[in-house]
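Engineer: Take this sequence and fold it.
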Amino acid sequence: MIRKAFTLVPADRQRLIPLHLAATAVYGVAQAAAFVLLVPLLTALFDRRTGDAGIWLAIMAGVVAVAAVAGYLQSLLGLRLGVGMLRGVSHRLGDHLSALPLGWFTGRTTASITRTVVADVREIVEFLSHLLAVMVSGVVVPIGVGVGVMFIDWRLGVIMLVSLPVMSIVDRLAGRSYRSADDRLHASAAEVDARVLEFTTAQPVLRAFGAVGERNRALESALQQHRRASSGLIAASVPGLAAFAIVVQVVFLVLVYAVTVWATDGDLAAATAVGLIVVVSRFIDPVSQLAQVSTSTRRAAAAIDRVHELLDVPELVDSEQGVAATPIDNGICFDGVAFGYHDGVQVVREVTLEVPAGTTTAIVGPSGSGKTTLLRLAARFHPVDAGAVRIGGVDVADMALDDLMAQVSPVFQDVYLFNQTIEENIRIGRPDATADELREAARIAAVDEIVERLPDGWDTVVGERGANLSGGERQRVSIARALLKDAPIVLLDEATSALDPHNEAVVVRGLRELTRGKTVVVVAHKLSTVAHADQIAVLDDGVIVDRGTHDELSARPGRYADFVAQRDRAAGWRLTSSSAGRAESRP
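Structural biologist: Prediction:
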């Protein structure tokens, strides 16, 4: 556990680790020595040997001074280690998360990742800055006292040293069931966090359908699960703590009983017996403190394991060939591509498709057929399971990630905006862009119209996930971001499907400018979007079942002809009023 915690300390603070451990060890040994020195000091005082008592007192004062200095240093170094780890591991986790395949995030809630990055890191900081010193002292001090007592009465020293592994074994047995209970509590807490966030952001929907208070079953279920997990953690930890506390008290009673019996039998002088009883109490104190923080220590151990598990997830790393591999153009080739998510089901199977440079290819098909997945594979959001995706003749797996991302501008239906200003959200497309370039991209995407209506203009904060803007406005900002990036390949996924006619017209104008002269792969359900594509690929159950232009595919029976017929029928439907005053739809 301690070794795994130290691996999280950044390189510039690694040199503090041996200093911290040394200071903590010296602090523990000095404490033990001060406790043991009580015996000759008390013996001298009881025997009225003031001269000897003064010498022992001076020695004890020196040892206490050493303990004070070492204690101060270990506290200071522990704090510096904790703060350094907080900075280092936070950056390390951030860099690691940004390099993971997007497929890894599938099935994981934002709340569970956040708890690992925030709550677990905080537990580790507490461990390094405070708990580690308690753990080391809880071992060093009792051993030091036991060894020191050996020089006074070897029998008592042996009992002390033998009792230490017994208490350690009991503590380990007591903590066996803690980890699984803590993992359940961690998962339930993450679920509660996710449901609370959902509850606060989805109030319009929840209120419209009366799913508030106890009727919000998802939140209520998460809270109940969290309560059960909390009870389970208590049930897993309390018996062990109680057992350990009982064993500690039994050891204390055995030691006191032994000293009393030996003093009664005359084997020990009364003064020595009194001093040894005081030392026995100091022998037990660090062990008792260790028992008091055992729950926190186990929690920190679980946190350390979870952070390491996150850091051990394989990254989507740059290929060693990435520096040398340069595409000859912006064409895209899907060559026998197969891919499936974590459940093992293949979403796309043996897909082969050529997208020549500077052309537009539309991908159509029923929901769940793998259309969006193909777009994400083109941007290497996931590594393929089989086959290859090539850009300009180069496998995207052989391209440096930065070079690949510079080639691609994705514009998806679900736009994510950061809780920053409009200008900052657009500048993400190209951080080094000039103000004029940014304003021009915003003008083409009609974001300037939005800015003019807002009281703070370009400095308007869009809110969490862009909540202060409408869906169409968020899409305009997304297009402005892609325009500013000006990548040669554009991936469009249902970019206008959820927009009203006005916003759709504005967004389509921006998309035309964005895609001018670019290689475009577009996923859409609207005929107006796909009809003018250079080629259309029909995807069904992860396989391309047909390919051609709009006229070619419409002229022959098949999936696309059925698709066109369905759209024609849907376009003819309208709502009318029946003679009974009831609204009905009819062709």
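
Engineer: from here on, contacts and neighbour counts on C-alpha atoms
Structural biologist: Fine.

Engineer: Which secondary structure element is home to the residue nearest the centre of the chain?
Structural biologist: Central residue of the chain (Cα atoms, centre = their mean): Ile113, 2.9 Å from the mean position. In this structure, Ile113 sits in helix 110-114 according to DSSP states H and E.

Engineer: does the closest residue to Asp335 other than its chain neighbours sit in a helix, a strand or a coil?
Structural biologist: Take Asp335 and drop its neighbours on the chain: the residue closest to it by Cα to Cα, 6 or more residues apart in numbering is Thr352, 4.6 Å away. Classification of Thr352 using DSSP: H, G, I helix; E, B strand; the rest coil returns strand.

Engineer: ok, back up a step: after the helix holding Ile113 comes which helix or strand?
Structural biologist: Per DSSP H and E, the helix or strand that comes after helix 110-114 is helix 121-126.

Engineer: What is the distance between that following helix and the centre of its chain?
Structural biologist: Put simply, helix 121-126 sits 14 Å off its chain's centre (Cα atoms, centre = their mean, to the nearest Å).

Engineer: just checking, what packs against it?
Structural biologist: Packing partners of helix 121-126 (3 or more Cα pairs under 8 Å, 6 or more residues apart in numbering; DSSP states H and E): helix 50-98, helix 294-311.

Engineer: before we go on, could you also do this sequence so I can check it against the first one:
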Amino acid sequence: MIRQLIRVLGADQIRPMRSHAIAVTIYAALQGTAFALLVPVLRALLDSDEEGAARWLGVLGAVTAATCVAYYVQAKQGFATAVSSTGALYRRFGDRLAQLSVGWFSEARLGPLTRLATAGVGEINTLFAHALQPLITSIVSPLTVLVVMLFLDWRLAAAMAATIPLLHVTYRWSTAAVARTDEVVDEAIAQANNRIFEFAQSQPVIRAFGRAQKENDWLDEAMTEQHDIGRRRLRRTTVARGAFGVTVQLSITALIAFTTMLALRGTVDAAQLIALAVLLVRFSEPVVALSEAGGALRMVRHRLNQMDEIFQTPSLPEPTAPRSPADAGIELSGVRFRYPGAPEMAETAEAPRPHSSSTGST
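Structural biologist: A predicted model of the protein is given here:
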């Protein structure tokens, strides 16, 4: 996806994208560290160790302040990258469309192309403004907590690591289920857009032959179908995200039960039990956000595929040595005419067509 993003946005956007990703990673690591520091702070407080609690609380305050600064920096970079990439993408997209042949702009492509040029560009650039930060945070912060947990209690760290495959499988299933629905929704939106364009362009014919009511019914059917598919998408998305959220909560419940079992056996004291339980709850928050971040990433990937397909389309052939026109006349040489699916018509004769003249062929 990174290579595809570079192909679409251009190589000049590599530096701001890399800087933004590094800033988000630093913020996520600091956030995970702040979560982990809750354990020594709470343990010192529950053990009535005021001096130790004050010392650890000072460390937690410093890390929290650094986290706030890192959040501000990455958010500012994210919006700046989104603004610059939006302008770059619009310029590249417009230049690319100008290089395509007129025959490429068929009626079937009109609806998807309109949606891609309007909402699609904005959806791609939401990756930097809104999607990248929760996506990286939902991965780096829990991993930071897991690494810290290795030093606090290796048994609980092993139990946390054991939940990762289950979470991964559930996440992949939920995103795949929603992705299949998104494809159907995009197709329905494209069909509705095509119907709207066709209805608007055919108004003279529709009014001349008195078919306004029938055409209105067809347009209503397309809009109703789009609405129904959107409702089905909402239901499936809710089920998929709910399944992932339930899996996360069940995993956290199992981890807390495992920690309680260790405490009942006397291998973990009560103070450490409470501190670890708080850390586990904080561990679950960024993981739950992964579902929503994955949905945004899936949308961006879909738009990137559509945009990349346009950039991979062969452009209109251009002469190696172009010449400036002497006047507005046209000279046809070896030109053939053919309707789609029909045999070729006779080849035109090589003759100049002067400007301000009309020419017909039979």
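
Engineer: thinking again about what came up before, for the helices and strands packed on helix 121-126 of structure 1, which one sits closest to Asp318 of structure 1?
Structural biologist: Comparing those against Asp318 of structure 1 with Cα to Cα, the closest turns out to be helix 50-98 (12.8 Å).

Engineer: Mean distance of the closest one to its aligned residues in structure 2, please.
Structural biologist: The superposed helix 50-98 of structure 1 is, by mean Cα distance after the TM-score superposition for structure 1, a mean 1.1 Å from where its aligned residues fall in structure 2.

Engineer: which element follows that helix toward the C-terminus?
Structural biologist: Moving toward the C-terminus from helix 50-98 of structure 1, the next helix or strand (DSSP H and E) is helix 102-105.

Engineer: Please compute how far that following helix lies from its chain's middle.
Structural biologist: 12 Å.

Engineer: list the buried ones in that helix?
Structural biologist: Using 16 or more other Cα atoms under 10 Å as the test for burial, helix 102-105 of structure 1 gives Trp104.

Engineer: By how much does that helix deviate from structure 2 on average?
Structural biologist: Comparison of helix 102-105 of structure 1 with structure 2 after fitting gives an average deviation of 1.3 Å (mean Cα distance after the TM-score superposition for structure 1).

Engineer: And the strands in structure 1?
Structural biologist: Using DSSP state E, the strands found in structure 1 span residues 332-340, 346-355, 360-364, 386-391, 394-395, 408-412, 489-493, 519-523, 535-540, 543-548, 574-577, 583-586.

Engineer: Save those as TSV, and put in distance to Arg299 of structure 1 and mean neighbour count too.
Structural biologist: TSV is the format used below for the strands of structure 1 (distance: least, Cα to Cα, whole Å; neighbours: other Cα atoms under 10 Å):
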stretch	distance to Arg299 of structure 1	mean neighbour count
strand 332-340	35	21
strand 346-355	39	18
strand 360-364	50	26
strand 386-391	41	21
strand 394-395	45	20
strand 408-412	41	21
strand 489-493	44	25
strand 519-523	47	26
strand 535-540	49	23
strand 543-548	48	17
strand 574-577	61	11
strand 583-586	60	10
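
Engineer: Mind putting these into a markdown table with distance to Ala291 of structure 1?
Structural biologist: Formatted as a markdown table, the strands of structure 1 follow (distance: least, Cα to Cα, whole Å):
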| stretch | distance to Ala291 of structure 1 |
| --- | --- |
| strand 332-340 | 48 |
| strand 346-355 | 51 |
| strand 360-364 | 63 |
| strand 386-391 | 53 |
| strand 394-395 | 57 |
| strand 408-412 | 54 |
| strand 489-493 | 57 |
| strand 519-523 | 60 |
| strand 535-540 | 61 |
| strand 543-548 | 61 |
| strand 574-577 | 73 |
| strand 583-586 | 72 |
